[in-house]
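1. I would like the atomic coordinates for the input below:
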Amino acid sequence: MTTRLFLQPGPPPQATSQSPLLTPPVGPGDLPADLPVAGPDGTRTLVDRFGRVARDLRVSLTDRCNLRCTYCMPAEGLEWMPTEQTLSDAETIRLIRIAVEKLGIRQIRFTGGEPLLRKNLEDIISATTALRTDEGETVRTALTTNGLGLDKRIVGLREAGLHRVNISLDTIDAQRYLSLTRRDRLSGVLSSIEAAVASGMQPVKVNAVVMPGVNEVDIVPLASYCLELGAQLRFIEQMPLGPREQWRRGDMVTAAQIFERLEQAFILSPAREPRGSAPAALWNATDRNNTSVTGTLGIIASVTHPFCGDCDRSRLTSDGTIRNCLFARTETPLRDIMRAGATDEELAAVWAGAMWVKKPGHGIDDEGFLQPDRPMSAIGG
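-> The predicted model follows:
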């Protein structure tokens, strides 16, 4: 029987000798005097009290979206954030620069909402790729998008310095896409995936959230489509981030169930590329009915086998708050103190404090777990 690598998450984080704090400080003003300013490799860094180092920054550029996915928001949509509360381009770029130059961030992923709705996206990407990491390397940039309009902008985004793209697609059936997103836009998304692959960007990743009784039947068709096209499909266990009445732990489609469906249609073997802090377990896949169709498939067991012990992410929302976890119940605001005149060093110190108190895990299976107050569109993927 094939070994299921997604059942082997990193070890749970443990407090280290350099991070002795057992009770989280209340706020940045209560930070321990020995708060580390460097990670295990000696570079400036965002380290938490369990020794995890954040190198990947998720930057949400807007809470607005042109889809109304059922697992993300109600049909009527949500009340959008007022423009004056959203970070300006200059403010966004400044915080990214601080993250890279003072806190050791090496990769930036732009998210939303839908980041393609952000004016001057190309300018923000260009300014980001002009930065250099502690090692003197170009900052790696990525984009998570629903794909609408990407086909018309992929060339300009690549010229601006975009390195990778992830496109969300939960079904390739037009009627199910309409039911899921409440918009008849499937053809536009498919055109964008194909345009991204044709642009030479590698790898082009496609993200599919699998939901019980909704799109389980799409697992194999989606995999076949992406393998034939040359895109890397990653299936994701649904997490409790949308309307609260729509998610039940006992009803979710698990990574093991996704694997079993895939194994019926494809010959699967573990990919040899190192996983590191990446959330997806990767598989080399060959179509059982057409062995000329090969490629890589991924499974992200974010609920049943979380990767919290290896998490290397920090999150900046479009209104300028730091979230140290996707499921954090608290946030640390930077926008207002920045607009009040805080220096780069002061902003970096507050940011470091926010990451220091990061919890050991997302806690989905904990008794008394509560979803974040913000909807996913306002947090950023």
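2. from now on I want contacts and neighbour counts done on CA atoms only, so please keep to that.
-> Fine.
3. how about the helices in the stretch 151-300 of the chain?
-> With DSSP state H, counting those that start in this stretch as the criterion, the stretch 151-300 of the chain has helices at 174-181, 186-198, 219-229, 255-265.
4. any idea of the angle the longest strand seen in the chain forms with helix 255-265?
-> Ranked by number of residues, the top strand in the chain under DSSP state E is strand 290-300. Taking axes from the mean of the first three to the mean of the last three CA atoms, to 10 degrees, one finds strand 290-300 and helix 255-265 inclined to each other by 180 degrees.
5. what's the following helix or strand after strand 290-300?
-> Next helix or strand after strand 290-300 toward the C-terminus (DSSP states H and E): strand 313-316.
6. and whatever helix or strand comes next after that following strand, what does it pack against?
-> As assigned by DSSP H and E, the chain's next helix or strand after strand 313-316 is strand 321-323. Strand 321-323 makes packing contacts with strand 313-316, strand 332-333, helix 344-356 when contacts are defined by 3 or more CA pairs under 8 Å, 6 or more residues apart in numbering; DSSP states H and E.
7. what comes up buried for the longest one?
-> In this case it means helix 344-356. Of all the residues in helix 344-356, those buried under the rule 16 or more other CA atoms under 10 Å are 344, 347-356.
8. could you dump these to TSV with distance to residue 308?
-> Formatted as TSV, the buried residues of helix 344-356 follow (distance: CA to CA, whole Å):
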residue	distance to residue 308
344	29
347	26
348	23
349	24
350	23
351	20
352	19
353	19
354	17
355	14
356	15
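9. any idea which of those residues is closest to residue 230?
-> residue 355 (37.1 Å; CA to CA).
10. I'd like the structure of this one too, to check against the first:
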Amino acid sequence: MKDGHGRTIDYLRISLTDRCNLRCIYCMPEEGIDLIEHEDILRIEEIQRIVRVATRIGIKSVRLTGGEPTVRRGIEDLIGDIVSLPEIRNVSLTTNGILLPKMARRLREAGLSRVNISLDTLDRRQYAQITRRDRLPEALAGIDAALEAGLDPVKINAVTVRSLNQDYFDFAKMSIERPLHVRFIEYMPVGESAGFDGLGWGERDVYPSEQLVADINARAVERGFLPLEALDGASGPIGWGPARYFSFSGAKGTVGVISPRSRHFCGDCNRLRLTADGKLRPCLFSDREFDVRAALRTGGEEAVYAVFLEALGEKPDDHHDRVGTERGMSQIGG
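-> From the prediction side, this is the model:
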């Protein structure tokens, strides 16, 4: 189905939990957040029913997020159930990678097709600063485990923050020797109004993607590499979405940029978001939510279908440069 602005909506992002084994400074306070009560979290079987209803409005792709989705019990059963739906083309996962060494093969066997691993730095000290946990070796082992399990594509998501002074060229080089797709995502101050801005980051920390690519190319030339070459849409990895992709000559993977601030892609948005407590959000940057959990528990699947239709009709045309939302990223699901 199409939303009120003529966009085909076929992608649903589902937050399985607001819990996480990291405390990233742009996502969650060091002491954590007020966690959702157990009875308010969608049960695995409820998520299964909601996805089944979502296929009726044309949902074909599902991404599981958190918090950290791998800490949710029953995730393998959920993946298997979603994959069994004939309308679903793929199920993917966004994770910090820490538990993948133990879980990647099981997730693949359950039907998971691809994975995005969130990793903002390759420097161990900086990783501990950003995540407030010294677990970089485990995250890197998670990348290895994803590749070994046959997940394809394996994407690395790095949030770019100007004041962190991350080594973007080192990240980009990861795409040369291994089939990794490194994506740089412009920092978005989501949840800033609720105090999730970590070190006081703001608009000055948004690192425009065009400048980022130029800076990577300058470093590449200094180090004796040819600059990145732009790829067309057909040459990118599965799950093209809003990213623009580039590659080094002869590289096994790609380098991508996602530009929600400097180059809006709202006109091509194809997604809805479901929070762990069962709220359907038409837009990441809007606080408008529709209560799917209540509809399911009091009215069944037909009531859920009606909520999906209502949310489709209320999906905004653009985020209109809104900064900050009432809920933080760990509570929304990204």
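11. quick check: TM-score for this pair?
-> Here the TM-score for the pair of chains, by TM-score structural alignment, normalised by the length of structure 2, is 0.92; 320 aligned residues with a CA RMSD of 1.6 Å.
12. sorry, back to before: just the buried residues of helix 344-356 of structure 1 now: which is nearest residue 312 of structure 1?
-> Nearest member of those to residue 312 of structure 1, counting by CA to CA, is residue 355, at 10.5 Å.
13. spit out the contact partners of the closest one.
-> If a contact means CA atoms under 8 Å, 6 or more residues apart in numbering, then residue 355 of structure 1 has 46-48, 314, 323-324 as its contacts.
14. and it, what pairs with it in structure 2?
-> For residue 355 of structure 1, the aligned position in structure 2 is residue 312, judged by TM-score structural alignment.
15. hang on, the earlier thing: which of the helices of the stretch 151-300 of structure 1 sits closest to residue 88 of structure 1?
-> When these are compared (using CA to CA), the closest one is helix 186-198, at 27.5 Å.
16. tell me which residues in that closest one are buried?
-> In helix 186-198 of structure 1, counting by 16+ other CA under 10 Å, buried: 186, 189-197.
17. cool, stretch 37-50 of structure 2 as well?
-> Those would be 41-44, 46-50, for stretch 37-50 of structure 2 by 16+ other CA under 10 Å.
18. widest-spaced pair of those residues?
-> Those two in the buried residues of stretch 37-50 of structure 2 that are separated most widely, counting by CA to CA, are 41 and 49, at 14.3 Å.
19. how about residue 262 of structure 1: what's its closest non-neighbour residue?
-> Leaving out its chain neighbours, the residue that sits closest to residue 262 of structure 1 by CA to CA, 6 or more residues apart in numbering is residue 220, at 6.2 Å.
20. who's in contact with that neighbour?
-> Taking CA under 8 Å, 6+ apart as the test, what residue 220 of structure 1 contacts is 261-262, 265.
21. residue 197 of structure 2 contacts residue 26, doesn't it?
-> Yes. Residue 197 of structure 2 lies in contact with residue 26 (CA atoms under 8 Å); the separation is 5.1 Å.
22. and the alignment partner in structure 1 of residue 301 of structure 2, how far is that from residue 103 of structure 1?
-> Aligned counterpart of residue 301 of structure 2 in structure 1: residue 344 (TM-score structural alignment). To residue 103 of structure 1, residue 344 of structure 1 is 11 Å away according to CA to CA, to the nearest Å.
23. just residue 112 of structure 1 next, same as before
-> Where residue 103 of structure 1 is concerned, residue 112 of structure 1 sits at a distance of 23 Å (CA to CA).
24. likewise for residue 189 of structure 1?
-> 36 Å.
25. what's the answer for residue 267 of structure 1, then?
-> Residue 267 of structure 1 is 43 Å from residue 103 of structure 1, by CA to CA.
26. the more surrounded of these two?
-> residue 103 (26 against 17; other CA atoms under 10 Å).
27. residue contacts, the more buried one?
-> Residue 103 of structure 1 neighbours (CA under 8 Å, 6+ apart): 44-46, 348, 352.
28. how about the contacts made by the equivalent of residue 283 of structure 1 over in structure 2?
-> Aligned counterpart of residue 283 of structure 1 in structure 2: residue 246 (TM-score structural alignment). Taking CA under 8 Å, 6+ apart, we find residue 246 of structure 2 in contact with 228-231, 254-256.
29. mind redoing it with 10 Å?
-> By CA atoms under 10 Å, 6 or more residues apart in numbering, the residues touching residue 246 of structure 2 are 172, 181-183, 213, 227-232, 235-236, 253-257.
30. can you say which of those are buried?
-> Counted by 16+ other CA under 10 Å, the contacts of residue 246 of structure 2 give 172, 181-183, 213, 227-228, 236, 253-257 as buried.
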